[in-house]
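Undergrad: Structure for the following, please:
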Amino acid sequence: MVLVFGYIRPQKSELLVREYDQYKAVYCSLCRQLGKSYGMMARLTLSYDCTFYALMQFAVGTECPGFHAGRCVVNPLKKCAYCNVGEKELIAASALSVIMTYYKIKDDIADSHFFGKLRSFFLLPFAAHARKRAARDFPWMDAVVSRSIEKQNKTEQGDNPCIDACAEPTSEMLRQVFASIAGKPEDPESAEARILRQFGYYLGRWVYLIDAADDIGKDLRSASFNPFILKFQLSQSSTQEELDKVQNYANQVLNHTLSQLIAALNILDLNHFRPIIDNVVKKGLPEIQKEILFKKEKMHVGSL
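TA: Below is the predicted model:
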């Protein structure tokens, strides 16, 4: 199950200095909020993905946060910037961060080898405590993530599951998470809510697919489940030509998914941070896709 992603990040070289400073300020503000809400250890769950969730909440909202200079909460010798407002958005992003991390650790315990299990068992008590507090304040969020994991496990354990079925739980999870940004429970079918659901769905699908493509080599070595390996019947004796075929197929389905994601973004009304959001989706994600599929050292049969 894809939970802590790390793929949803900007292409920094294409951001203006002002825009990058704003992005960093939201990132640092989320780090500080994680510590305030769930303790110092919770800062280890900080990710680009939940930073993007916080940014999207700000972008759709009516109030744009200003920023002020401060000291890094981890390294007091380092200067950084923080949001002046937006505690509600940062609290929600913090809750999502610790909830996803908890279920990721549980998943690692079930799937990892000895040393992976040992590390996960060590982290589990801290994650469980933070998740309990987050689930108390955001029960709907915990339920969404929990249901997605249950559905993912059932799908992967089924008979010959297709790639679309495997991507569905993560797609559905982010569909519901991003729909919550609309903040209009009295009007769940508003145009804004529908677009955010569409945006979240295709973002979740892209994340699942890129993670699966990124893990092909590792999953071949460990004989772990991977929908691309299953579809193309790959093994450690597969030729480079067969691996290239999978790579090109993955690129096609990712490009189609990305086109749907961008289409949803283009019709979404954003009040703030449009250049940063556009950068992440239209430049950051394609660059990561290119890097994973084409810039990484090619897999050779002998290295699998």
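Undergrad: CA only for contacts and neighbour counts going forward, please
TA: Will do.
Undergrad: Contacts for the helix or strand containing Lys104, please.
TA: Lys104 is part of helix 87-111 when elements are defined by DSSP states H and E. Helix 87-111 is touched from outside by 1-4, 29-30, 33-34, 37, 42, 45-47, 50-51, 53-54, 57-58, 116-117, 120-121, 123-124, 127-128, 130-131, 134-135, 138, 141-142, 145-146, 149, with contacts defined as C-alpha atoms under 8 Å, 6 or more residues apart in numbering.
Undergrad: Output the contacting helices and strands for the lengthiest helix in the chain.
TA: For the chain, the helix that runs over the most residues, judged by DSSP state H, is helix 240-266. Contact analysis of helix 240-266 by 3 or more C-alpha pairs under 8 Å, 6 or more residues apart in numbering; DSSP states H and E lists helix 191-214, helix 227-232 as its packing neighbours.
Undergrad: Please generate a structure for the following sequence too, so the two can be compared:
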Amino acid sequence: MFGYVVINKPELKFKEFDVYKSFYCGLCYSLRSRYGFVGQFTLSYDMTFLVMLLTSLYEPKVAHSEHKCIRHPLKAQPMSSSIYSDYVADMNILLSYYKAMDDWNDDRSVLKLAFAKLLKTKHPDDGFDYNKKAEVISSLLTELGTREKENETNIDVMAGLFGRIMSVLFVPKDDQWAASLSRIGFFLGKFIYILDAYDDLEEDIKKNHYNPFKSICNEQGFDDRIKGMLQMMMAECSKEFEYLPILENAEVLRNILYAGVWTVYYKNLKERRGEDVASDNTIKEDD
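TA: Down below sits the predicted model:
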């Protein structure tokens, strides 16, 4: 998806990293099992966070196994999966499908249309309300696209729309934890949108693409203003997380919320300023 919601690897214990990686591989396996190889193309570390969050909160049965894959054809990889691995796989496909269709409607990209058709696969019914979620996601993505065409510069409006999309994905069922999960998804979604727009700013200016920060990027204190926005989003997100009665994998999840989400930001900020990037603390695909 985006690759912003990741771990800060040096701050994790080896065992914690192994657990995180096993859930990542478990999500990959769910995508492959349910949607084939095309499903694996949508795999992201962002959604691995959601798998671990829901699994740690609801404490369903977790299956531990080992499987080989295209990336690791010789050595079987440890995998951890639960019913929420399948749920998140389905949500990932829903979001990817409607995003591809939205791109097709905007740009008439044949590749996007072909990708969307490949993604349009029936998924097993696990008792989750997919139809309602699909309707909301489609509607919000359409509104987001419309606002972009209108060159909307209000970042709170734009980030809020994506935040609402993420809030839908973060709530698998209507229960006592739904409100907190929705708010975590909302503020994390706003963080992702703001950081993505900030990250893409220079390229969007060069290619004359839409970006809500174009009109203010040369103002004094712009970088500090963006950092303030991002800090506010993560403060709200983390506050909601701490309300949840999570014990299992809590330190891994905190690593992501308090440190991991900032690794890409600081790396890109140094690059924008022409500073040397000494190290990259984000996880690599081959780790």
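Undergrad: tell me the most buried of the helices and strands packed on helix 240-266 of structure 1?
TA: Comparing these by mean neighbour count (mean count of other C-alpha atoms under 10 Å), helix 191-214 comes out on top with a mean of 23.
Undergrad: So which other helices or strands are in contact with that helix?
TA: With contacts taken as 3+ C-alpha pairs under 8 Å, 6+ apart, helix 191-214 of structure 1 sits against helix 163-179, helix 227-232, helix 240-266.
Undergrad: Please repeat the previous calculation with a cut-off of 7 Å.
TA: Judged by 3 or more C-alpha pairs under 7 Å, 6 or more residues apart in numbering; DSSP states H and E, helix 191-214 of structure 1 is in contact with helix 163-179, helix 240-266.
Undergrad: Buried deepest among those, which one?
TA: Between these, helix 163-179 has the highest mean count of neighbours, a mean of 22, where neighbours are mean count of other C-alpha under 10 Å.
Undergrad: State the distance from the residue mapped onto Leu96 of structure 1 from structure 2 to Glu148 of structure 2.
TA: For Leu96 of structure 1, the aligned position in structure 2 is occupied by Met91, per TM-score structural alignment. Relative to Glu148 of structure 2, Met91 of structure 2 is positioned 24 Å away (criterion: C-alpha to C-alpha, to the nearest Å).
Undergrad: Who has more neighbours out of those two?
TA: Met91 (22 against 16; other C-alpha atoms under 10 Å).
Undergrad: thinking again about what came up before, what would the helices and strands packed on helix 240-266 of structure 1 look like in TSV with distance to Lys296 of structure 1?
TA: Converted to TSV, these look like this (distance: least, C-alpha to C-alpha, whole Å):
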stretch	distance to Lys296 of structure 1
helix 191-214	10
helix 227-232	18
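Undergrad: Out of these, which gets nearest to Leu77 of structure 1?
TA: With respect to Leu77 of structure 1, and counting by C-alpha to C-alpha, the nearest of those is helix 191-214 at 35.4 Å.
Undergrad: Run through who's touching the closest one.
TA: 2, 167-168, 170-172, 174-176, 178-179, 182, 226, 250, 254, 257-258, 260-261, 264-265, 268, 289, 292 (C-alpha atoms under 7 Å, 6 or more residues apart in numbering).
Undergrad: related to what we said a few turns ago, which of the contacts of helix 87-111 of structure 1 fall in helices?
TA: Among the contacts of helix 87-111 of structure 1, the members that lie in helices (by DSSP H) are 29-30, 33-34, 37, 50-51, 53-54, 57-58, 116-117, 120-121, 123-124, 127-128, 130-131, 134-135, 141-142, 145-146, 149.
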